[in-house]
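Chemist: Would you be able to build a 3D model of this:
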Amino acid sequence: MLHHSHRVPMRQALALIAFMAAGLLLAWAVPIWTGFERIENYVPIHTMLEMVAVVIGVLVFACGWNAYSRALPRHAVVLACAFLGVAMLDFAHALSFVGMPHFITPSGPQKAIHFWLAARLLAASALLLVAMLPPGRAVSGRGRFAWLFGVLLAVAGCYWVFLFHPGWMPETYRPGTGLTAFKIGAEYLIISMNLAAAWLLYMQMQRPLPFNAAALFGAVCAMAMSECFFTLYATLSDVYNFTGHVYKVVSYLFLYRAVFVEVIEEPYREMALMGDQLRATLDAVPDVMLELDLLGRYHAVHSSRPETLIRPPDELLGKTIRDVMPADQALVVTTAMEEALTKGTSAGAQLELELADGPHWFELSVSRKGGACGPDTRFIVLSRDITERKQAESALLERQAMMKASEAKSEFLSRVSHELRTPLNAVIGFAQLLLHDANGRMAAGQRLHVEYILRAGQHLLEMINDILDLTRIESGDGGLTM
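Modeler: Here you go, the predicted model:
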């Protein structure tokens, strides 16, 4: 069963393949139409179709060779190098076709068909290799040059044999009788290779793949159907030959789509996806993100909470921090940027700004953008609202102060209890002894003074005890009785 990532492109490819297969079946079932046994002025039509194929082959090479990644996928390198060779062979085939001027040596059907078969074999071999190799492998810079050199060497060998030693090759076409058994057998070999590649690609599509396998599947199926037409033609300019070339162009378009999507469209899709993920991440982060230059000018502003901005983003862009902040707060930002300029980063700077809902505290993290320092240096500034943290710190300091005050009070009361109540009890006790022991022996005035001392001491002791009782009640160690 196809993996879900291939289903939509596979349905699109199968729709076109089914239409092309219907055309092929119609060509097999219906005799060639009268008047189409030979197309007049076929040479320019043939040349145009071949040049379209050559251009597409070169585009496949350009897209695959100049891809966005240094470590190119192996299948992209194989297809790029192979179809540069295919384009060169197709070009030679077009120039060698019957009716064309001499291409180094006289043009003719044998020469044209030899270049044709070489191009088709190279294309089918490359696609079969891509279908057979494990996906996901990368090719280094040296590796891709090795593939390119190998293909160019093979193409050069074909040119040398077909141009200067055509007698080494078997006969492929006989005027009056048509295609030879060798030519038809070679075409069926190419068809078999393309069908094998189609089957292998279909089996690979049971799992996700790093390339557009559906487009490659369409390419090999279209190539196989194209080759079927080249087993049917009797003359080099009949409708079968023409239709086969049209099918070949369609197969090249499938291939170009596969390579173009992977090396051109897919990186942009990945970049767009990464952009969406980055925006989602930034929206989830409570920090304000700013991009400033050396002058403190705003170049970008992002915040998921606009209420934490000193002004709306469109009012900040183009202005400097000195335009929108008090001088002392702008100095904090400037100092952090200067530290980031020399060290690369800065963290921990704090400033207080007056916003619409009151004062807010912010902590800055600054990073120099890029490695080089210069007049165009930019800084990424993350500003985190730490108002709640500052409030918590303030509340903690207040609690600590209260605890210290409570400890001081406890120490004071301990001293009161020990250093005042103890000697006061002694004073009261001695006053009571004086009154008891000196009863009748003490003058009235003296007795009055001792009684005054006793009353004052008892009153002071009661006040001290009341203070200690209130303290115990405040601390929860005591209670009231009615």
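
Chemist: C-alpha only now, for contacts and for neighbours.
Modeler: OK.

Chemist: need the strands for the stretch 301-450 of the chain, in chain order.
Modeler: In the stretch 301-450 of the chain, the segments counted as strands under DSSP state E, counting those that start in this stretch are 345-355, 358-369, 378-385.

Chemist: Redo those strands as TSV? Include mean neighbour count and distance to G178.
Modeler: Compiled in TSV, the strands of the stretch 301-450 of the chain are given as follows (neighbours: other C-alpha atoms under 10 Å; distance: least, C-alpha to C-alpha, whole Å):
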stretch	mean neighbour count	distance to G178
strand 345-355	16	78
strand 358-369	19	71
strand 378-385	22	73
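
Chemist: Let's see this one next, to set against the first:
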Amino acid sequence: MRKYHNTADQHQTEHPAWIFSSAIGIIGLAGLVIVSRHNFLLFHGLAELFSISVAWAVFFLVWNTRHVTDADSLVFVGIAYFFIGIVDLLHTLAYKGMGVFSSHWGANLPTQLWVLARYMESASLILFPLLFRKKIQPTLIFGCWAGATLLLLGTIFFWRVFPDCYIEGTGLTRFKIFSEYIICILLGIALMLLHIRKGMVDTVVFRLLALSIIMTICAELAFTFYVSVYGFSNLLGHFFKIISL
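Modeler: Okay, here's the model as predicted:
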């Protein structure tokens, strides 16, 4: 009986926190809708900075607890999100209208950076369940991600061999559209692997990650339709991305 009352009390305590968090989230999304109707560039910056801050918060959390945790797979994905956040930050700064990079890059550069970040994210999420109950060397993994990120960015900024993703006046290239579908498939594989190995991870973590992956897939599908970087599909995709966090 005492156990029952403790459980009931715990649920009663959790409900207000859940309701409060949901209310804050709804208010935040409503605020972003209003901002997007008046200044899409500001909306995009806020949406991306939010996702970047979450990615880096995950990294700093797992990095500072790496010596006391047995969940090395979480350390791996946290490190991955640190570098994904860096690419997303470059994407944000390169967005059309920001004026940080030379105008000759146009809308192609931020779109290339977006695709690159999503490939990195999908790859890390596939590897995540494969690393359950395995030991890694965080410093080595950090170095590998750093080197890989520099090389991948080099294909865009220095060697310029990364395929075009957006052409002014035409819209998305075939490479960009196909990449979004490929990324969705990779995320689907990650979700399948996560489901197969869900017994190796905490139930709450599994549910949150599964929901996050599903929302990310929805975001990627939305990003296959837009013609303008300020269009509705682009807006919808960013909302899905925010929800996935």
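
Chemist: For the two chains, what TM-score is obtained?
Modeler: After superposition, the two chains reach a TM-score (TM-score structural alignment, normalised by the length of structure 2) of 0.79; 211 aligned residues with a C-alpha RMSD of 2.3 Å.

Chemist: mind checking which of the strands of the stretch 301-450 of structure 1 is nearest R257 of structure 1?
Modeler: Among the strands of the stretch 301-450 of structure 1, strand 358-369 comes nearest to R257 of structure 1, with 37.7 Å by C-alpha to C-alpha.

Chemist: Just give me how far that closest one sits from the chain centre.
Modeler: The chain centroid and the centroid of strand 358-369 of structure 1 are separated by 27 Å under C-alpha atoms, centre = their mean, to the nearest Å.

Chemist: Now do the same for A154 of structure 1: its match in structure 2.
Modeler: A154 of structure 1 maps onto A148 in structure 2 when the alignment is built from TM-score structural alignment.

Chemist: State the number of residues packed around that match.
Modeler: A148 of structure 2: 14 surrounding residues under other C-alpha atoms under 10 Å.

Chemist: Give me the secondary structure label for it.
Modeler: Put simply, A148 of structure 2 is helix when judged by DSSP: H, G, I helix; E, B strand; the rest coil.

Chemist: And E291 of structure 1, by the same measure?
Modeler: Quick answer, by three-state DSSP: E291 of structure 1 is strand.

Chemist: any idea whether P208 of structure 1 is helix, strand or coil?
Modeler: Of the three states, P208 of structure 1 takes coil under three-state DSSP.

Chemist: how close does G106 of structure 2 sit to M98 of structure 2?
Modeler: Separation of G106 of structure 2 from M98 of structure 2 (C-alpha to C-alpha, to the nearest Å): 11 Å.

Chemist: To clarify, my last question referred to H5 of structure 2.
Modeler: 56 Å.

Chemist: next one: F142 of structure 2
Modeler: Distance from F142 of structure 2 to M98 of structure 2, by C-alpha to C-alpha: 30 Å.

Chemist: which one of these two has more residues nearby?
Modeler: Using other C-alpha under 10 Å as the criterion, F142 of structure 2 and M98 rank with F142 on top: 18 against 14.

Chemist: Spell out which residues sit in contact with the more buried one, please.
Modeler: I79, A80 (C-alpha atoms under 8 Å, 6 or more residues apart in numbering).

Chemist: Which strand or helix spans L232 of structure 1?
Modeler: Element membership of L232 of structure 1, judged by DSSP states H and E, is empty: it is in no helix or strand.

Chemist: residue in structure 2 matching it?
Modeler: That one, L232 of structure 1, aligns with F225 by TM-score structural alignment.

Chemist: I'd say that match and S233 touch.
Modeler: Yes. Counting by C-alpha atoms under 8 Å, F225 of structure 2 does reach S233; the two are 6.2 Å apart.
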